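S.K.: Structural data only, the sequence is not supplied:
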């Protein structure tokens, strides 16, 4: 039988993957409602194994025999965005759009799964169809805590995400922390209401919170080592209803990002201390509630090295520079096993989550190549021998 190239097999499966991508794009589903998306992808996967339903609308499907397996994550949810792409296969679900490329990731995963099946599944593959990447509660966290990954003996996890900030075709495969931890905070300041003409008879919660917001801008610059990256940002502020009334309650919310666990803990402490003490100085009381989100996403250095070698062998440009204070709940998998999240440059000229974001078929191929390189690199990690690039 003539020798067949793995990468050529992938290209063959990308024809059907492009059709799947358009189908998924036309029928986007919000976080927690991804049942149709899940079923469409499962229908496109090879094999006859029965999938395991997890995290309400998610599923995992094993391809191959027993033993340690390689997981590849595909996130399924769309966003509450009204599409303005103008393509015939635009979203048919009003106000919902695949504006983050998850439709591309899923279709690429299906193509990789069929390619792995074609080459005889040298190491079992676990397709992980994850709900709720865009919202809390995290779908990845639910899957990680479910126990199914232990039951399936999942030893490695691979992911890839489109990133328009990179040149088209470039894959960022970076060791260590590549995405930040992500937490949210709410500050509620309570004072004493009164007539705005007699401010000395009131305890102004709005003023106390306004000064708190300003003071929080110095938390990173004066409490965090300048060589470490972090963000404390206030994104909403509500207080009062009438122009002539000093409000008794003021509320603000915001985000906390850090690339190191110790920085994360420090920011939590400083936000509470600043809020409580500034409010106290104005005769008010502040209560701070911090909602803990995703941990830092740490790419395994050995796995990165092996995946990068696979990409380089295919003349795919590899970047080692991209780190961001964005967040992805893929980090819950990375906490439990060697994992790598890659970022793939896109031909699209708009940003993620924009109503005009529309990756191309070339982008689909680039994501699929990254995921296949991830599978082959992980195979090397688990078996100790380089993966064959060709098979009969």
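M.R.: Yep, that arrived. What you see is a predicted model; the values in this text were computed from it and never measured. Numbers count the residues shown, from 1 in each chain.

S.K.: can we go C-alpha only for contacts and neighbour counts from here?
M.R.: Noted.

S.K.: quick one: secondary structure of residue 128?
M.R.: strand (DSSP: H, G, I helix; E, B strand; the rest coil).

S.K.: what's the answer for residue 267, then?
M.R.: helix.

S.K.: Do I have it right that it meets residue 219?
M.R.: Yes. The criterion here is Cα atoms under 8 Å, and residue 267 meets it with residue 219 at 7.3 Å.

S.K.: Please enumerate the shared neighbours of those two.
M.R.: residue 232 (Cα atoms under 8 Å, 6 or more residues apart in numbering).

S.K.: Residues touching the helix or strand where residue 209 lies, excluding its own?
M.R.: Residue 209 belongs to helix 205-223 when assigned by DSSP states H and E. For helix 205-223, the external contacting residues (Cα under 8 Å, 6+ apart) are 189-192, 230-234, 239-240, 246-252, 266-267, 270-271, 274-275, 278-279, 282, 284.

S.K.: Can you list the buried residues in it?
M.R.: Using 16 or more other Cα atoms under 10 Å as the test for burial, helix 205-223 gives 205, 206, 207, 208, 209, 210, 211, 212, 213, 216, 219, 220.

S.K.: what's the farthest-apart pair in the residues you listed?
M.R.: 205 and 220 (24.2 Å; Cα to Cα).

S.K.: quick one: contacts for residue 334?
M.R.: Contacts of residue 334 (Cα under 8 Å, 6+ apart): 157, 297, 298, 299, 340.

S.K.: switch the cut-off to 6 Å
M.R.: With contacts defined as Cα atoms under 6 Å, 6 or more residues apart in numbering, residue 334 is in contact with no residue.

S.K.: Could you check how far it is from residue 374?
M.R.: Here residue 334 is placed at a distance of 14 Å from residue 374 (Cα to Cα, to the nearest Å).

S.K.: Quick one: the strands in the stretch 251-392 of the chain, in order.
M.R.: 285-291, 297-299, 318-319, 339-345, 390-391 (DSSP state E, counting those that start in this stretch).

S.K.: let's bring in a second one:
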């Protein structure tokens, strides 16, 4: 069975109607297995990951394998109410493929379908990954040794759709494509008291204000202007009523950086500022960091140079070199462990990623499949090279 353009669009629209949140992609996984089982099974082996029940691994056995090449796509959706008025809109209340993972899965199915009919020379490992938007599904899979034995991966590739690029354009860059992200929670414990007697209390909101001001100087005064880092505290919770001094205040924020070194530096400075304020305000400040698998997506230099050169020279592909983005992606964890490349697929949406009116153009699907199948065939014809991790 070779998937036609009409069939690919039908698949994408079905996936769009059944979006599911991280670690709960059961309908999605069942449907993907149904589609995969309709392919020729001559070269295919289908596997699973016990600790990730919705994940799917597919090995395409090569005719003369020199390496195992991995291709990853993500499956989960977002807690967003769709606002597009589509006939194939989400049927699951308050959940939407607002990040385009339905496009990602459809492109992956198209590539897999092609190689199920045209045996590759190398082994190909397809990873349909749950929980990219939260809970770090890529990290869970790697840490559970999913990419070992028959499903070992020597190099990994994956795409992310891009609302700003024209439909079907392939975008990429060497170095960092996506920033790494780290959640940061701050709990400030002072002493509550009457608003009329501040000298008998220790105001955690005042301490929080000082903490936020000092932390915002990290990027402006501790990091070179040519480097990229972001610290945002998007939530603050303290106090119970206007005339009671707050004994405890909680801050929730995010750190983003284009390198892991940058993220670790920002974390160190936040910890040092908290330590200093504990002494100056005679309070307790607890700092919690949670990075999970959201490392910077740092493309491998050798593999990515080859990928970019191929896309530039391929007459069937429109290529554009792109700037790094401060958004996060847990494919960064896999690229921290296994050399590889992530790239953009333009979908020319009027609405931004993660928005209720995100509406990718489906014409991008076939172009993404053609670009990646032709690249993989080119890659498999090259002699093996040792590839260092970044």
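M.R.: That came in fine, so what should we check first? In this text the structure is predicted, and so the values were computed from the model without any measurement.

S.K.: After superposing, what score do the chains get?
M.R.: Remark: TM-score between the superposed chains equals 0.90 [TM-score structural alignment, normalised by the length of the second structure]; 374 aligned residues with a Cα RMSD of 2.0 Å.

S.K.: picking that back up, so which of the strands of the stretch 251-392 of the first structure is nearest residue 98 of the first structure?
M.R.: strand 339-345 (16.7 Å).

S.K.: which strands and helices sit next to the closest one?
M.R.: Identification of packing neighbours for strand 339-345 of the first structure by 3 or more Cα pairs under 6 Å, 6 or more residues apart in numbering; DSSP states H and E yields strand 154-163, strand 171-172.

S.K.: Tell me which of those sits most buried.
M.R.: strand 171-172 (a mean of 28; mean count of other Cα atoms under 10 Å).

S.K.: Contacts for that strand, please.
M.R.: 318, 319, 320, 342, 343, 344.

S.K.: C-terminal to it, what's the next element?
M.R.: Downstream of strand 171-172 of the first structure (by DSSP H and E), the next one is strand 176-179.

S.K.: mean shift of that next one relative to the second structure?
M.R.: Average distance, strand 176-179 of the first structure versus aligned residues of the second structure after superposition (mean Cα distance after the TM-score superposition for the first structure): 1.5 Å.

S.K.: Now find how far off-centre the next helix or strand after that strand is within its chain.
M.R.: Downstream of strand 176-179 of the first structure, the next assigned helix or strand under DSSP H and E is strand 181-190. Centroid separation for strand 181-190 of the first structure versus its chain: 21 Å, with Cα atoms, centre = their mean, to the nearest Å.

S.K.: and the helix or strand that strand 181-190 of the first structure is followed by, how far out from the chain's middle?
M.R.: The C-terminal neighbour of strand 181-190 of the first structure among helices and strands, as given by DSSP H and E, is strand 194-195. For strand 194-195 of the first structure, the distance from its own C-alpha centre to the chain's C-alpha centre is 47 Å (Cα atoms, centre = their mean).

S.K.: go on, stretch 174-191 of the first structure?
M.R.: Using Cα atoms, centre = their mean, the offset of stretch 174-191 of the first structure from its chain centre is 15 Å.

S.K.: Then stretch 32-51 of the first structure?
M.R.: Its chain's C-alpha centre and that of stretch 32-51 of the first structure lie 21 Å apart, by Cα atoms, centre = their mean.

S.K.: can you check stretch 317-332 of the second structure too?
M.R.: 11 Å.

S.K.: just stretch 348-365 of the first structure next, same as before
M.R.: The mean C-alpha position of stretch 348-365 of the first structure is separated from the chain mean by 16 Å, Cα atoms, centre = their mean.

S.K.: And it, end to end?
M.R.: With Cα to Cα applied, stretch 348-365 of the first structure spans 14 Å between its terminal residues.

S.K.: next one: stretch 146-157 of the second structure
M.R.: 16 Å.

S.K.: And what about the aligned partner of residue 139 of the second structure in the first structure, helix, strand or coil?
M.R.: Residue 139 of the second structure maps onto residue 141 in the first structure when the alignment is built from TM-score structural alignment. Reducing the assignment at residue 141 of the first structure to three states with three-state DSSP gives helix.

S.K.: ok, residue 141 of the first structure - contacts?
M.R.: residue 332.

S.K.: I'd like to know how far the residue nearest the centre of the second structure sits from residue 319 of the second structure.
M.R.: By Cα atoms, centre = their mean, the second structure has its centre lying nearest to residue 329, at 2.1 Å. Distance of residue 329 of the second structure to residue 319 of the second structure, given as Cα to Cα: 22 Å.

S.K.: now residue 241 of the second structure
M.R.: In terms of Cα to Cα, residue 241 of the second structure sits 57 Å off from residue 319 of the second structure.

S.K.: of these two, who's got more company?
M.R.: residue 319 (22 against 9; other Cα atoms under 10 Å).

S.K.: Would you mind finding the match for that one in the first structure?
M.R.: In the first structure, residue 319 of the second structure lines up with residue 318, judged by TM-score structural alignment.

S.K.: ok so, going back, can you tell me which of the contacts of strand 171-172 of the first structure has the most neighbours?
M.R.: In these, the most neighbours by other Cα under 10 Å go to residue 344, 28 neighbours.
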